[in-house]
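Asks: I'd like to go over a predicted model; first the sequence, then the structure.
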Amino acid sequence: MEQTPDFSQARWFKSNNSGDGGCVEVAILPTAVGIRDSKTENSPVIVVSRDEWSAFVAGVRAGEFEG
């Protein structure tokens, strides 16, 4: 079983384009990327691989998720 990475000391950040409303925060570790809700203290962390995160970011930049 794969162990969940420790995000307790991670540096979390959100986009500079974020407003005061709901956003997500991201923390990048050497082995994984954590994603959480910025408005909920102690929000659960969704963990993805760095490769998955890179593919997601590339898709956003390419406009793959625009309606």
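Replies: Looks like it arrived, so ask away.
Asks: make it CA atoms for all contacts and neighbour counts henceforth
Replies: OK.
Asks: just the helices in the chain please.
Replies: Taking DSSP state H to define them, one finds helices in the chain at 50-61.
Asks: next up, a second structure to put side by side with the first:
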Amino acid sequence: MGMPELTSRTWRKSSFSGGNSDCVEVSLAPTGVGVRDSKNPQAGRLTVPRATWRIFLAALR
């Protein structure tokens, strides 16, 4: 499931990560959410529908 619009989007890292590079980055797009490894962003990304992302975040809370 490709989401080409994520390639030019802004990727954000949690402020809780501080200066640590061992974190994931997230990019929001109209059709979904991209998640990638901040240490190796070229390795690929996981993309999920926005509704799935909301369910995931609710489960974390």
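Replies: Received the coordinates, thanks. In this text the structure is predicted, and so the values were computed from the model without any measurement.
Asks: What does the superposition give as a TM-score?
Replies: Put the two chains on top of each other and the TM-score (TM-score structural alignment, normalised by the length of the second structure) is 0.86; 59 aligned residues with a CA RMSD of 1.3 Å.
Asks: Quick check: A58 of the second structure vs G2 of the second structure, distance?
Replies: Counting by CA to CA, to the nearest Å, the gap between A58 of the second structure and G2 of the second structure amounts to 25 Å.
Asks: If you could redo that for L57 of the second structure, that was the one I meant.
Replies: Distance of L57 of the second structure to G2 of the second structure, computed by CA to CA: 22 Å.
Asks: Ok, T10 of the second structure next?
Replies: Computed as CA to CA, the T10 of the second structure to G2 of the second structure distance reads 17 Å.
Asks: the strands in the first structure, which residues?
Replies: 24-28, 33-37, 46-48 (DSSP state E).
Asks: counting contacts, what elements does the last one pack onto?
Replies: The one in question is strand 46-48 of the first structure. On a contact count with 3 or more CA pairs under 8 Å, 6 or more residues apart in numbering; DSSP states H and E, strand 46-48 of the first structure meets strand 33-37.
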